[in-house]
Each structure stands twice: as structure tokens, then as C-alpha cells.
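[1] okay, predicted coordinates and the sequence, questions at the end:
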Amino acid sequence: MPIYQSPIKDMQFVLHEVLRVSEDDCPGYADLDRDMTGAILEEAGRVAAEVLLPLNAVGDREGCRLENGVVRTPTGFQDAMRAMREGGWTSIDCDPEHGGQGLPYVMHTAAQEAFVSANMAFNMYQGLTHGAYSAIRSHGTEAQKATYLPRLATHEWSGTMNLTEPHAGTDLGIMRTRATPNGDGSYAITGQKIFISSGEHDLTENIIHLVLARIPGGPDGTKGVSLFIVPKFLVNEDGSLGARNGVACGKLEDKMGIHGNATCVMNYDGATGFLLGEEHKGMRAMFTMMNEARLGVAMQGMAQAEIAYQNALGYARERLQGRDLTGAKNPGGLADPIIVHPDVRRSLMEQKSFCEGARAFTYWGATLIDRAHRTGDQDAEALISLLTPVLKGFLTDKGFEMTVAAQQLYGGHGYIEEWGMSQFVRDARIAMIYEGANGIQALDLVGRKLASDGGRPVMAFFDMIKGFIKAHEGDADLKAGVLDPLKAASKDLQAAAMFFMQAAGKAPNDALAGATDFMHMMGHVCLGYMWARMAVAAKASLSEGAGDRAFYEAKLATARYHAARQLPATGMHLARITSGAAPVMALEAASF
């Protein structure tokens, strides 16, 4: 069975030496000292390794079963969910008035990393519930908050989001699900939604569906879409469960991965729903849930790469094959461990530099969300809005690539199910598709986010990197090995952005054809910035005589690797972008 050990030392390094959370003036951050965060992360790591990891292969092998309208989850999932509830893991950052612990979102994010690595399919049940909690907290009436939030926080009830229909995925403006007023303030919801994660299961006593639908007479397109709370069981005034609502799972999808999570076709037949937020403003309310979900999916890309890397590293240290050309490293054995070979080292360094850089990027994104929500900081809100498609798109594209790289190190054994690497690859693949396919993330970045607020957020991003480089370029070693490559990559990104600005009016396809390249280019720059910050922190700790010199020296070596071997990819992406749309659009549709 695959192994997993939560990378607590690295998590603590990012939280306390890179982000310096306990020194931040964001409300709640002063309490996040090393002892507190260490205790939380240690226990989360224990739960991940002892409770969730043993069920990962079980969920993959057994999957979910639809029996007489009820979905049965895999063996052990109910007990595991009970342990998660009793441990308070479903409500780390939920409001204390709802039974939560009120900790910052960054601690929710860090704890969730361990859970996602250990069992991604299982963790989706509570991840979607957290999103439903956030949407109702932000847009619900006081009565709706009182009814739903306490039980969503404790995961007595779970939540979903229902967007996609058989004919309408990304283009939600053409959805057909309708919401007819009942005359008493409620609505009758009729239609079908597909690909609904956690849509039906036996882990909670009620499921609270958030459903996008059209109220008759509303505007066309997404401007006419509203959001509704549709419980599986209606809730009585005293909070007890009432009659079964008119919503049912019609089918379970047979999927490539995440078998332990129930992906459902949901049929709404006059189900009673309650408007969440304003009429025809459903997309705004739903995006509260979707933006949080996209950061969560970004973490799925990183977290699956992390567990795959841990196992590949262990295998590379033990698997004997061939001899080191510079001299045998295991002279008493028939061969050397494959970790001695340069191409294996290259693969492991790619995986290591991605996982650690992506962790810092994800936690940084979580601190921006905290600052935006806890202080009302509009600059933080603008920056995380800009970075969200990069986090989701780049980290899931590269995360999947890293799981494949880890599988590759096993050779033929990586293709055999008993080693577990296949599951990491299959589970990671969905993260590139759901919560907005990555091509859509790229289009959102280029088509909307770059021009947002007159381009001020992206200019602030460039200024932030420029200021960081200037502040630290007095260190000759860092300048040559880390900062100069980051400066060159940032200039490539600025050149691409300028190309898009010039093309926007006269040749919009030039920008659209380069959208994915730009998203990846910006992802490389973001990870380069994270590695530069980690290198500065590592050097500071070494100069202060920190105990674990090997840890910090490894950080510096990995930062230099990333700068030398990964950041130059921005030049390739810039060349593709500036070639414009002509090579992409040269063939007529019939010629493919």
C-alpha cells in the first residue's frame, strides 16, 4: 500500500518563515504561533495517515453503489466521516456561532492538504459542504443562516453545487432548469443536473443542494440565472427533518478516478427550493462557492503530486537497477538504486520543486483570501481574483504531470494497480476538468482578469515582484542563481501581456490562441516568486544558525534548480504567444 507522511516541517516553514503568519496584522493571525499550528498539523497528519489513507484504495476499488435511490459509500467511509466530525476538522475556519473554531482560512487550507493527499475522493464530501456553508453565510437571510449553517459547519448535513446540465457545461446561460414561484415564497425546481459531486450518499442525514435555475420571465443568458437552496429533506421550523423533497439521484457516473466520491445525475421534479440571494443574481452567489472551490481544486493538484512524489522517492531509493557511471554506489549489491541516475534525479527534482513551490503558492493564496475577508482589503481581493485561474489551471495541469512523472519512475510497476500510482494519476486528472476546465481558466485570465479595473491588479503584481527583486538583489548569490532568472521570466510575462493589449481590439484571436500559454507562463512566474521568497527565508535561517542546516541548504539547491530548469519555460511560452493565432487557425474545420 502507498505511504504518506504529512510534510509538516515544510508546511511550518511556509507558514512561519515565508509567510510569517503570526507577525501578520490580519485578525486571528497573531494566535498562529508555531506551537499552535504545529499541534493542528501534527494531528491532521495523523488522521490523514491512520484514518483516511487506508481507505483510499478501498474507495477506489469498491466505488459507490446506487441502491433503491440511496448511494452507499465505500466500506469505512461512514466511520471516517464520524471521526472527522468529532475531531472538528469540518469546521476549522467556520464561525464559532455556528459551532466552528473560527481559525483563519489558511489553517483550513493547510490541514486540508494532508486530507486531500491521503484520500481525495473522501475529502470531496466535506470540501463541497464547506463551499455551501460559505455561499449561504455570504448571501443567505438570517433565517437561512440559522437553519443551515450550524449543521453544515459540523457536517451533520452536507452540501453540493448544481450547475452543469447535459447540454450546458461552461455556457450556463443556456441552462433549462426552471424555478416556478409557488406563491408562498418558495419555488418549484424542475430540471436535471449532471456531474454533481457528493449529490447523494449515506454520510449525513441531510444534503443541502445549491441549484442554479431560471425564474420564468427573467433575462436571457447568465443575467437571468438565480440560485436556490434545495434540501434533500425539507426542514421544519424547529430544525427537525420533514418530508423528502422532490430531488433524487437518477444515476451514478462510471468514472476514470475519484471512485469513492458519488458523482450523480440529479433529477429535480418540482422540488421545493428557496431563493439564495437576489433574483437573477445567482451567478454572483454561486461564484462565492466556485472561487473557494477553485483554490481547493488547485490544492488537489498539488496534494496528489505530493503523495505521488513521496512514494516515487521511496521507490527510487530502494529499486536497484544499473550502475552509476561515475562509480558504483552500492558495490556490495548487484546494482545501484535508481536515485543515482541523473534522469531520475531530474524527475525527482521537478516533482520536489513543484510540490514545495505549489504549497507556498496555495498557502499564499489562502492568506490573500483571509486578508480580503477579514479586513476588507480590496487590493488583496483584486490580487486573489487575478491569481485564482492561475492557481486552479496551472497547479492542476502541472500536478497531473507530476503524478505521471512519479508513476514513470516505477517503470512497469507503476502501471500495476497494486502499487497505487495509477490511482494518483487517475484521481488527479479530474482536477484539470471540474470547477471550470483549464482552458476556460486561461480564457478567464486573459479575457477578463488582465483587463479588470483598468489592468491595475496585474500591474500591482508586476510591481510586487519587481520590488521584491530590488529589495534582495544585493545578495550576489541569490541575484545570480534565483532573482535574475525570475526577473527575466517576469519580463517575458510583461511582454506577453503587452502583446495581448495590442491585439485585443484588432485581432482578439491572437490573445485567445495564447491564453493557455499565458496561464502557464504566469504560473511559472508565481512559482518562481515563491521560490525566491523561500530562498530568502532559507538564507536568513542559515545566517541565524538554524539547527537543521540540511533542510535549508536543500531549499536553496531546489530554488536554484527551479530557476535554472523551470523558469526558462517562459521564453517558450512567449514565442508561442507572439506567433499569434495564424498557426492555430490555419486549417479550416473540415481539414482536421
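    Alright, I've got the coordinates. Numbers count the residues shown, from 1 in each chain.

[2] please count neighbours and contacts with C-alpha atoms only from this point.
    Will do.

[3] and the helix or strand containing residue 274, how far out from the chain's middle?
    Take DSSP states H and E as the rule and residue 274 turns out to sit in strand 263-275. Between the centre of strand 263-275 and the centre of its chain there are 27 Å (CA atoms, centre = their mean, to the nearest Å).

[4] pasting the second one now:
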Amino acid sequence: MSKNIYKIDLREFKFLIEDQFYQTRELFDHPLYQDCSPEILHEILLRAKNFAYQVLGPGFQQADEQGCQLKAGSIQLPESFPEMWKRFKQEWTDVTSVSGERRSTLPPFILQMVLEMFMGSNPSFMAYGGFCLPSSTLLDRYGSEIQKALFRDRLAASEWTACLCLTEPQAGSDVSLVETRARRQTDGTYLLTGEKYLISAGMHDLADNIIYFVLGRGEQSGSGTYGLSCFIVPKYWVDEGGTLGGFNHVECISIAEKMGFKGCANTHLTFGAQGPCRGYLLGERENVGLLQFLTLMNQARISTGVYALGMASSAYYNALSYASKRLQGKRFDQSFSPTADRVNIIEHADVQRMLLEMKSKVEGCRALIAKLTLSESLINTFEGRDDKEMERVHHQGLVDLLTPVVKAYISDQAWRICELAIQTCGGRGYLRDMGLEQYARDIKVLAIWEGTNYIQSQDLIRDKLGLGNTSKLFNIYKIEIDRFIDTAGDYPQLLAEFNCLKDSLGHFETVLKVVHDWVKSKEMLKIPAYSTRILHMMGDITLAWLLLEAACVSSCKLCKRDKDKEFFNSKIIIAKFFIRNELPRTQYYLNVIQDRNSFCELEFSDWSSLLSELE
């Protein structure tokens, strides 16, 4: 097996848990998370790091080199994966459980830290069990009692794995084009016919069974998204007693050759082509499949951000390590001195610029995921409490608003971080043995899958921000930032940064007014031309907010003690760097969006004339 190149600093997680997000104290007082003491959490995170370094990480590059092969209908995975899966099941049977007695569970706030390490150290491998927990949650919410009994616990414990099956050759982002059909039988089950395309981890022999959650149409269902239903289709049929039966005629006819994620088999599956393929309707109602799938899709979008962060973070740490050891060149102010010593490249200003951009984005994105998952965790503690309804609505609003930002903004920034990591390491960064080029190739798909980043930006501006009109979700977001900005007087040394944050939030509010004016003047087609930049504006503002919050916490720590002085100083430095170097983009985006001539839409005939030159 190859060497491990994955790197992580657990001190970053400790800071989020104990310092920046003080609400965790309330969280860990709740019976749901009663075993989550700082000592136990440290042990869990350390154990996860060791598993990432010793078990998952060494197979990362090997999986890329070996890829997946389709032979006689079966898929041959990278050779390390079967043993890796065995170790994963033995040591992380239920990744959400704090102890074997299941008295307490890990809150999403902590779980995402564990998953960041696992997904960052071997993303292709983690794709095979990636839908186990979300699909168990889906069954818990919508499944019948028999469906829960048959599938939920086995999926939660990764005894079986799950696959999300939406895409078809003619139906990618536009699921209204799905053609898979399901015919109801007298016993209440369904016979499915159709095909699904580019299904991640769609066929393997790691587990005894794979449970496919398939988007399709009943016999009486119409076209469009309202005629879609969700069907539970086991690879091997499961009788009502839970016993595995015969092969259910889910077959793989090809696997994709692709740029990255080569250890993950992206499969072309057929259902019922060579024999009867049976399935259950999820729950008891047809034509609500897309609504049900939102549970899975939203969690998958958050996980996409975690995948991206895990790899980008390791790319940054590898670049930092290399820059601190690579002796090359002299200091700029001593360039012409024949006696000047060579220095490590970390002493060159432009290398420092790249490292600061990477560090600020990695730590800002990690805080963004922590912010979202802390709200998820708090929501869990409010269940059944009428006195907490307003708080539940507030935190659910944050989760809904930030989910598309986590998915799209983090995956876009991860690509940029990998580019900078390669550039920092120069020629070595471009070579395969260092692994940075693999991070870049693996990361690129994250901007595409689970709904392209452009689709996320449409979701944000249309469904979450109300096309610039009064948005309850934006009001929740603004309340949080305004409350933080109101504390600026407590931190006079950071007053300039607070003012920059306030100005950028104002830029964003102005953009929302521009969008609303377009709606009123019937110029809505302008909105999608700028929606990606609007999402990036919100991402930049959110990172600036959370990095500045971390800087405030760190400045207080520096006043109280000398321990970890360099660590806390670095939090202040990167907040200032990001706000002075990255946040000014909000002014640029505002200028572009307000310029009525900044985007010139071409008619199809114009494109046709341009394309004719290529013939």
C-alpha cells in the first residue's frame, strides 16, 4: 500500500468546539449528547485521525492508480478496499454512536469533523458508504414500519450500503425527464424497468446487499417532477422476515472513465432488463418522490462541502509542509547580494500570500460547516419543546439558507485551494507522487454532482432569498451578522475589519434590491447570469464573519494567557488577510451587477454563427 499523504491538525477542531462556538456547552448538556465530554470527543477525533492516517490514507493514491474494472457484470475495486471496508465496519460500526451502549449520539457538529478526516483521506472509498446514514434517516422519516424494520438499522450500521439513483442518460440536472417506470403488483410491491446513469458506488461486493433508492414513475403518473416517486430496490430481495433472497436483476452494464474519483465506480445500471426487478414504494404515497428525496439531497450537498474541505485542507497542509522545507532563492531585498543565504520558500512574500489565502479559506470553510451543523445539532435538542419553537425556526432557517452555500462555495474554493497548493510546490506539486494533482482532479467533480453549483446558486437566489424580495431566511442571517457587528466596540483593534464586513453586507443587500427591481421590471432573465456571483458574495461575507469571530475569540485568549500564542495570533492574521484581500470582491460584484451592460446575452442564432466557424 502507498504512503499516507493526508494531513490534519486536530487543534483546529478543538478551537471550534471549545472556543469559537460556545453554544456547544448547551448542546452537550442535553441527554441526546450526554456522553460528549471534551475528553471523550478528543479521544474520538484522535481515533478518527489515526484511522485516516493508518487505514484510509495509504490507499488514496493506490485507488486512483488501480481504478475500477467491470468484468462479467461484476466490478473489481482497488485491492485495498475490501480490507479497508472490513476495518471500517469493525472500528466504526456506527459512526454516530459515542459508546457501544448507544446511550448517546454524536451531534452533526462533531460528526462532520470525523467525516472530514475520512472523506479527505480517501474520498473514493467513503463514497461506498456515504449514503448509509442519510438513507437511514430517509427511511425513519418516510418509510413504513416494515421498511424501517427491513432496512433502517442495517443501513445505519453500514451492514448494507445505499445508492441514490436519480440520473439517467437523458435526465441529468433536469429530473423531470426521468423515464424509469414502476408497475404496482397485487402484493403491493412494484416491478421496475429503466436505467440509471453515473451512479456513484452503484455496484460492488463490499456488503451483502445494496439498497437502491430509485426515482421513477408509477403507471398512472404524469410527466414532470410531480409524477415522480421514490422506490426502494434491493440488489438481493429481502423477504418480510429480513432474510436475503434471490438476485433482483439490478445490473451494471458499464462504468465511466473519468478525470478523478477513480476508485469510485460510477455505474450505468439497468433495472429489470434481464428479469423481474422488484421494489417497495417509499412510504404509502406515489408522486411525492422528489419531496422525499430532498432529505437525502440536502444532506448529500452538505457532505459535498465536507468532501471538498477534507481534500483542500490536506492540500494546504502539504503545501505548507513543503514550503517550510524547500530551500530556494534569496530574500527579495537581498537578491543581488552574492553572500546572502538561500531561504526556504515560505519566506518569499508571494508564497506567503498563497499560503494565507489557502489557510483563510480552509479555516473559514470549516467554520461555515461548523456553523451549519451546530444549528442541525441544536434543532435535534428542541424536538417536542414548544418553548423552543422560535429557536428551532431560526436554526432551521440557517441550515436551509447555508446548505447551497456549503455545497457550491466550498467546492469552488477547494478547487482554487488545490491550484494554489500546486503552484506553491512548483514542479513537485505538478508530479503525481506528491498527490496534489489528484486532490485537484478528485475535487473538480464536487462542483458538478448533487446538483451543479449553478443550480445551487439558482436555489439560493430564488428559493432561499426570494428573488430579492423580503426573505425570512435572509432576515435570520442578517440578524446574526448584525448582532455580531454590534460587538465591534469590544474589539477596537479589529474595528477596521468590522467596518469592512458591515460595508460588504450592505453591498449584498443592495444586490438583492437590484434583483428585486429586475423582477418588477420583467427582466428576470438577468438573474441567472449573476446568480453564481451572488452566491459567491454570500460565501465571502459568511467566511469574513466567521473568521472575524474567530479573531475576536483569539484576541480575548491572548489577553488571558500566553499558551498557544502563535495559534491565536494566526487566527487574527488570517481574518485580516481575508477581509482585506478577498472580501473586497463584494464591491466588484456589486459594480458588475449594477452595470446594465456588463452581460450581453446572445440569441441562439448568434451562437450558431459563431459555431459555424468551427465546422
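    Okay, I see it. Being a predicted model, the structure only gives us computed values, none of them experimental.

[5] pull out the buried residues from the strand holding residue 274 of structure 1.
    Of all the residues in strand 263-275 of structure 1, those buried under the rule 16 or more other CA atoms under 10 Å are 263, 264, 265, 266, 267, 268, 270, 271, 272, 273, 274, 275.

[6] against which helices or strands is that strand packed?
    Applying 3 or more CA pairs under 8 Å, 6 or more residues apart in numbering; DSSP states H and E, we find strand 263-275 of structure 1 packed against strand 187-197, strand 225-231, strand 247-252.

[7] re the thing from before, quick one: which of the buried residues of strand 263-275 of structure 1 is nearest residue 416 of structure 1?
    residue 263 (25.3 Å; CA to CA).

[8] isn't the closest one up against residue 256?
    No - at 11.4 Å, residue 263 of structure 1 does not count as touching residue 256 under the criterion of CA atoms under 8 Å.

[9] now do the same for residue 433 of structure 1: its match in structure 2.
    By TM-score structural alignment, residue 433 of structure 1 lines up with residue 448 in structure 2.

[10] now do residue 238 of structure 1 against residue 156 of structure 1, distance only.
    16 Å (CA to CA, to the nearest Å).

[11] please apply the same query to residue 272 of structure 1.
    Residue 272 of structure 1 is 21 Å from residue 156 of structure 1, by CA to CA.

[12] do the same with residue 467 of structure 1
    Distance from residue 467 of structure 1 to residue 156 of structure 1, counting by CA to CA: 47 Å.

[13] when these two are compared, which one has more neighbours?
    Neighbour totals were compared for residue 467 of structure 1 and residue 156, and residue 156 leads with 17 against 11 (other CA atoms under 10 Å).

[14] tell me the contacts of that one?
    204, 205, 206 (CA atoms under 8 Å, 6 or more residues apart in numbering).

[15] need the helices for the stretch 101-250 of structure 2, in chain order.
    Assigned by DSSP state H, counting those that start in this stretch, the helices in the stretch 101-250 of structure 2 fall at 108-121, 123-126, 132-142, 145-147, 153-156.

[16] tell me the most buried of those helices?
    helix 123-126 (a mean of 26; mean count of other CA atoms under 10 Å).

[17] give the aligned range of that one in structure 1.
    Counting by TM-score structural alignment, helix 123-126 of structure 2 lines up with residues 120-123 of structure 1.

[18] with structure 2 overlaid, how far apart is the matching stretch on average?
    Superposed on structure 2, stretch 120-123 of structure 1 shows a mean distance to its aligned partners of 1.0 Å (mean CA distance after the TM-score superposition for structure 1).

[19] contacts for that stretch, please.
    Residues beyond stretch 120-123 of structure 1 that count as contacts (CA under 8 Å, 6+ apart) turn out to be 52, 56, 59, 77, 115-116, 258-261, 300, 304, 427.

[20] do the same with stretch 266-281 of structure 1
    136, 139-141, 179, 185-194, 196, 199, 214-215, 218-219, 223-231, 245-251, 282, 285.

[21] need the buried ones from those selected in ChimeraX.
    The buried residues among the contacts of stretch 266-281 of structure 1 can be selected in ChimeraX (16+ other CA under 10 Å) with this line:
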select :136,139,140,179,186,187,188,189,190,191,192,193,194,196,199,214,215,223,224,225,226,227,228,229,230,231,245,246,247,248,249,250,251,282,285
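
[22] looking at the helices of the stretch 101-250 of structure 2, spot the one closest to residue 163 of structure 2.
    helix 132-142 (8.3 Å).

[23] ok, the aligned partner of residue 48 of structure 1 in structure 2 - contacts?
    In structure 2, residue 48 of structure 1 lines up with residue 52, judged by TM-score structural alignment. Contacts for residue 52 of structure 2 (CA under 8 Å, 6+ apart) come out as 6, 117, 118, 121, 122.

[24] residue 98 of structure 2: neighbouring residues, count only.
    For residue 98 of structure 2, the count of nearby residues is 20 (other CA under 10 Å).
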